[in-house]
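Engineer: Sequence first, predicted coordinates after that:
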Amino acid sequence: MGRPTTGRVRDRPIALNEKVSAQMSRMPRVRSRPEMLLRRELHSRGMRFRVNLATLPGRPDIAFTRARIAVFVDGCFWHMCPAHATMPKNNSEWWREKLLKNVERDRRKDAELNAMGWLVIHAWEHEDPQLVADEVQRRWLAQREDPSTGGALPR
């Protein structure tokens, strides 16, 4: 079978050039710098957690299993941050659909986690890790005192 004539391979558009392709392939899916800074801050506060817990919807970046809190550190590009999102000019329709699907998937996994009794916290990659850790710790302490106070924390 020959190469598709649509310019797409496995339903992905062909990169504009090798530099763009290499840049996109280097983007981390786990252990991003913002995630690691938050993890270090939480750990330094004595908070222990699981990382990328595969048994939960969305594989949360950080999961406090006893307190039932799932934390996601969202990249501004991939999750369409209202303050920093940009839309690529090359293959713009494909990217728009892709990024909107990411946001829809985020809302779906949040609903699944909420239905399981988990509190979901989202942090943007540009947020100060200490301030995010303050909020996570506040919610963590509240959950440990009263686990029935679950619910989704708005972005």
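Structural biologist: Here it is on my side, so go on. Numbers count the residues shown, from 1 in each chain.
Engineer: Please make it C-alpha for all contacts and neighbour counts, starting now.
Structural biologist: Will do.
Engineer: what comes up buried for stretch 28-43?
Structural biologist: Within stretch 28-43, the residues scored as buried using 16 or more other C-alpha atoms under 10 Å are 34-35, 37-39, 41-42.
Engineer: So which of the residues you listed is the closest to residue 85?
Structural biologist: residue 34 (16.4 Å; C-alpha to C-alpha).
Engineer: right, and that closest one touches residue 125 too?
Structural biologist: Yes. Contact status for residue 34 versus residue 125: in contact at 5.4 Å, counting by C-alpha atoms under 8 Å.
Engineer: another one to put next to it:
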Amino acid sequence: MADIVDPKTRSKMMSGIKGKNTKPEIVIRQRLHARGYRFTLHRKDLPGSPDIVLPKYQAVVLINGCFWHGHECRLFKWPKTRPEFWRSKIEGNIRRDQQKLSDLKKMGWRVCLLWECEIKGAREEHLNEVIENISKWLSAEDSYLSIPHCRTQTISN
């Protein structure tokens, strides 16, 4: 299927996509804060400037956008235009993600990886379940938590 906008418009749209303080990040931050967790954001002294850093727990929460990080889910589709560029871009992001996870673990940080598809359009009950999983993980000794599966329930209008 061809793009419905011209290349210049598409370029402008793509360049306007935020890398920090995205809606999924804000949703998770608000819920963690409401549960009493205190954290810092985007610490530049850590590999990849993690989205949420919980120093008390030596833990970070990474919230990845499904498109930019190549998550094979309902929100990700390989672009039809400039496929070589996008494959190189997204595969590079995936490689950097793997290196970032490795570096964080070597530094002794515990890592929680969340995907946009777990948060976007989620029902209240599901978001509470995600936060409960993070809360349990923070209290445990596990070094890694991934919530990679996509939910099937979404908000219906």
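Structural biologist: Arrived safely. Predicted, not measured: the structure shown is a model, and the values here were computed from it.
Engineer: Give the residues shared as contacts by residue 34 and residue 125 of the first structure.
Structural biologist: Common neighbours of residue 34 of the first structure and residue 125, counting by C-alpha atoms under 8 Å, 6 or more residues apart in numbering, are residue 73.
Engineer: in the second structure, which spans are strands?
Structural biologist: For the second structure, the strands defined by DSSP state E cover 40-41, 52-54, 59-64, 110-115, 144-147.
Engineer: Turn these into a markdown table, including distance to residue 9 of the second structure.
Structural biologist: Below are the strands of the second structure laid out as a markdown table (distance: least, C-alpha to C-alpha, whole Å):
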| stretch | distance to residue 9 of the second structure |
| --- | --- |
| strand 40-41 | 32 |
| strand 52-54 | 32 |
| strand 59-64 | 25 |
| strand 110-115 | 27 |
| strand 144-147 | 34 |
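Engineer: In JSON lines: those, plus distance to residue 15 of the second structure and mean neighbour count.
Structural biologist: JSON lines is the format used below for the strands of the second structure (distance: least, C-alpha to C-alpha, whole Å; neighbours: other C-alpha atoms under 10 Å):
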{"stretch": "strand 40-41", "distance to residue 15 of the second structure": "22", "mean neighbour count": "14"}
{"stretch": "strand 52-54", "distance to residue 15 of the second structure": "23", "mean neighbour count": "21"}
{"stretch": "strand 59-64", "distance to residue 15 of the second structure": "17", "mean neighbour count": "22"}
{"stretch": "strand 110-115", "distance to residue 15 of the second structure": "21", "mean neighbour count": "22"}
{"stretch": "strand 144-147", "distance to residue 15 of the second structure": "28", "mean neighbour count": "15"}
